[in-house]
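[1] pasting the sequence and the predicted model now:
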Amino acid sequence: MRDTPARLLNLLSLLQTPREWPGSELAERLQVSPRTIRRDIDRLRDLGYPVEATKGAVGGYRLVAGAAMPPLLLDDEEAVAIAVGLRAGAGHAIEGVDEASVRALAKLEQVLPSRLRHRVSTLQNATIPLTRGDGATVDPHTLTAIAATVTGRERLRFGYRSGDGTETKRQVEPYRLVSTGRRWYLVAYDLGREDWRTFRVDRVSEPFATGARFTARELPTGGDAAEFFSHSMSRNQPEHTLDVSFEAPADFVAARLPDYLGAPEPTGPGTCRLRTRSQDSLEWVALRLALVDCEFTVHGPASLSDYLTELGARLTRAGS
């Protein structure tokens, strides 16, 4: 292999596998001499790749963790697997899959060859994910389009459907994507309203990067998108003080409730009680409590008790 840049890329790809490579095996793989391999290793080190060498009969080379993340070289199967995994997590707002994952997906899809992009789409379209059904799904293409404009500080146009079904066209300066574990939101400066807004991403349609760059504005909260989002939500939704006791151990209940509700406190060998605050709707809270799959008693608020009574009667009628 006479092309030095191509050979270095192939060498780097081999070294990124989790094993130690003897110099003789690398030379055989790349069809060069062991001396050329040693020179190529020095070149990689000069470029900032931390290649470690061990001596002895079974010694060799391996890439170790350094101060910075080097560019990853993926084969076709690896690229498809990562893209499908990131798409699945992003599309269903799985807890722990945050904006960084969406940015990674946006970068990966930007450089995927068309043949691999087609394989990713085909595989995802043929797969039905088993999700909890407790959050709105999001088109991964919408997420990656938004993430790209956030990173590039590029104005974004899109259609938006409000909670009451009203359709509008928006042009914004996107600031950050925020994941709550159930839904994705975009924090952005709305140029038409001349004010900051939060948008549910599952209600966004036809996102289009305009190409117009902008200088990022400072948020009213001082630059913390999560704080601004929380403040924005608190203005729009009432907060409930929940007080619920369960006929089940605390760890059993905690495993079946969202983390943001907090941990229930044990009250006995097989009982616990949850006291927390939530801005979720009563319908949502009632559903989550029912999914815990144990006996429970609502001590407050009264509106939640009333709703559960009404829901129980409706379910009883439906099953009779």
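    Looks like it arrived, so ask away. Please read these numbers as outputs of a predicted model, since none were measured by experiment.
[2] hey, let's count contacts and neighbours off CA atoms from now on
    Fine.
[3] strands of this protein, start to end?
    Along the chain, counting by DSSP state E, strands occupy 51-53, 61-63, 154-161, 167-179, 184-190, 195-200, 204-213, 240-246, 265-268, 271-278, 296-300.
[4] make CSV from these and add mean neighbour count to it.
    As requested, the strands of the chain are arranged in CSV below (neighbours: other CA atoms under 10 Å):
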stretch, mean neighbour count
strand 51-53, 16
strand 61-63, 19
strand 154-161, 20
strand 167-179, 20
strand 184-190, 22
strand 195-200, 17
strand 204-213, 16
strand 240-246, 18
strand 265-268, 16
strand 271-278, 18
strand 296-300, 15
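[5] nearest to L105, of those?
    strand 167-179 (13.7 Å; CA to CA).
[6] which other helices and strands does that closest one contact?
    On a contact count with 3 or more CA pairs under 8 Å, 6 or more residues apart in numbering; DSSP states H and E, strand 167-179 meets helix 99-111, helix 140-152, strand 154-161, strand 184-190, helix 225-236.
[7] how does it look with 10 Å?
    Applying 3 or more CA pairs under 10 Å, 6 or more residues apart in numbering; DSSP states H and E, one finds that strand 167-179 contacts helix 99-111, helix 140-152, strand 154-161, strand 184-190, strand 195-200, strand 204-213, helix 225-236.
[8] chain center to the second one: distance?
    Going by CA atoms, centre = their mean, to the nearest Å, the spacing between the C-alpha centre of helix 140-152 and its chain's C-alpha centre is 12 Å.
[9] here's the one I want to compare it with:
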Amino acid sequence: MTVEATTERVLRLLALLQRRPSWTAAELAAELRVTDRSVRRDVERLRTLGYPVHATAGVGGGYQLGAGTQLPPLLLDDEEAIATAVSLRLATGGTVAGAGEAALRALAKLDQVMPPRLRGEVRAVHGATETLVGPGVEIDAELLVTLARACRDAVRVRFRYAARDRGEHERTVEPVRMVATGRRWYLMAWDVDRADWRTFRLDRMHDVVATTWRFRAREHPDPVAYVQRSVAEAPYRHLARVRLRARPEQVRDLVPPQVGRVEDDRDGWCVLVAGGENLDWLAVHVARLGFEAEILEPPELREAATQLASRLTAMAEPRHG
């Protein structure tokens, strides 16, 4: 076998070890299509390069990529590792458009092999840094890393959650994916006690603990679509469906995904689905979009729009005397 093929296989082995917390030699051999002996040799090559690969003996034994005492050589020195980790922490907060989830995955991998002395440096720099983010939306990077690992490793998470009624309840969930929408982070997960899919705001989660209870992944809705539907519709008293004479992308430029969902329709129209606590405000927001509109539901929104039109007409009439 050529040196290039061996190097490629070792990199594939490293990727497998980063994918989940533990592998048996037989599982790795099957994935790489080599013998157990080749797996052992490749593990030794990773160790020689500085990757901390731990092995446990016995029937349930296997290989695990652990936290090391040094970073792998030829990849990042101390200063580069600190700069990278700090940048990734800032990116996970949404300061880099489209980079949040990718930065979070990279941060989880880097944090796994970073020695404690460098973790302390990163936390010190991050703790002394402020970003121009609105109050109540900043998420602790440690929470992001904990949830990212739990999603990757398919382990249950336990936490206390502050509900909309301000009461706190303990929840146990099987996490699937985190979704960043606008200025907030959400977790889509299977709620074990309620036996259903749920969406949780990360800024309302407290005392988050990743357990050792592994779960088998189940079929789930598309995380992005599910979170958007939950955020834009579920919490509100009224749910409106309005046809607009506009292309979907035109409306999406004006309506953030956490405010409303836009569906393609026909003949140059689209449908906006949005929730709200007050029908008058819904009517105002739809009118402010500036498109020809047709209210589909609820009927009460038509009445609110009629009353709003009457008030606006009265405001526009000149007063004499």
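    Arrived safely, thanks for sending. Everything quoted here is computed from the prediction, not taken from an experiment.
[10] report the TM-score for the pair.
    TM-score for the superposed chains, counting by TM-score structural alignment, normalised by the length of the first structure: 0.54, backed by 218 aligned residues with a CA RMSD of 4.3 Å.
[11] measure the residue nearest the centre of the first structure to G312 of the first structure for me?
    For the first structure, the residue sitting closest to the mean C-alpha position, by CA atoms, centre = their mean, is V97 at 2.5 Å. Distance, V97 of the first structure to G312 of the first structure, using CA to CA, to the nearest Å: 35 Å.
[12] buried sites along stretch 78-85 of the second structure?
    For stretch 78-85 of the second structure, the neighbour count (16 or more other CA atoms under 10 Å) marks A81, I82, T84, A85 as buried.
[13] in the first structure, what residues pair with it?
    The aligned range for stretch 78-85 of the second structure in the first structure is 76-83, by TM-score structural alignment.
[14] just how off-centre is that stretch within its chain?
    Chain-centre distance of stretch 76-83 of the first structure: 17 Å, with CA atoms, centre = their mean.
[15] from what I see, L112 of the first structure and E78 are in contact.
    No. L112 of the first structure lies out of contact with E78 (CA atoms under 10 Å); the separation is 11.5 Å.
[16] what residues does L86 of the first structure make contact with?
    L86 of the first structure makes contact with V80, V97, S101, V102, R103, A104, L105, A106, L108, P140, according to CA atoms under 10 Å, 6 or more residues apart in numbering.
[17] and the buried ones among those, selectable in ChimeraX?
    In ChimeraX, selecting the buried portion of the contacts of L86 of the first structure, with burial taken from 16+ other CA under 10 Å, looks like this:
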select :80,97,101,102,103,104,105,106,108,140
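[18] just flag the most distant two among the contacts of L86 of the first structure.
    V80 and V97 (18.0 Å).
[19] which residue in the second structure lines up with K107 of the first structure?
    Under TM-score structural alignment, K107 of the first structure pairs with K109 in the second structure.
[20] got it, and A313 of the first structure?
    So, by TM-score structural alignment, A313 of the first structure is left unmatched.
[21] reformat the helices and strands packed on strand 167-179 of the first structure as JSON lines; add distance to I128 of the first structure.
    Conversion of those to JSON lines gives the following (distance: least, CA to CA, whole Å):
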{"stretch": "helix 99-111", "distance to I128 of the first structure": "20"}
{"stretch": "helix 140-152", "distance to I128 of the first structure": "15"}
{"stretch": "strand 154-161", "distance to I128 of the first structure": "26"}
{"stretch": "strand 184-190", "distance to I128 of the first structure": "21"}
{"stretch": "strand 195-200", "distance to I128 of the first structure": "23"}
{"stretch": "strand 204-213", "distance to I128 of the first structure": "22"}
{"stretch": "helix 225-236", "distance to I128 of the first structure": "31"}
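[22] looking at these, which is closest to R273 of the first structure?
    Nearest of those (CA to CA): helix 225-236, 25.0 Å.
[23] for that closest one, which positions count as buried?
    Residues of helix 225-236 of the first structure classed as buried by neighbour count (16+ other CA under 10 Å): A225, A226, F228, F229.
[24] wait, which of these is closest to G268 of the first structure?
    Of all the buried residues of helix 225-236 of the first structure, A226 has the smallest distance to G268 of the first structure: 36.6 Å, by CA to CA.
[25] just give me the match in the second structure for that closest one.
    Correspondence of A226 of the first structure to the second structure, assessed by TM-score structural alignment: V224.
[26] roughly how far apart are the residue nearest to its match when sequence neighbours are not counted and L118 of the second structure?
    Using CA to CA, 6 or more residues apart in numbering and skipping the chain neighbours, the partner closest in space to V224 of the second structure is V179 (6.4 Å). Counting by CA to CA, the gap between V179 of the second structure and L118 of the second structure amounts to 28 Å.
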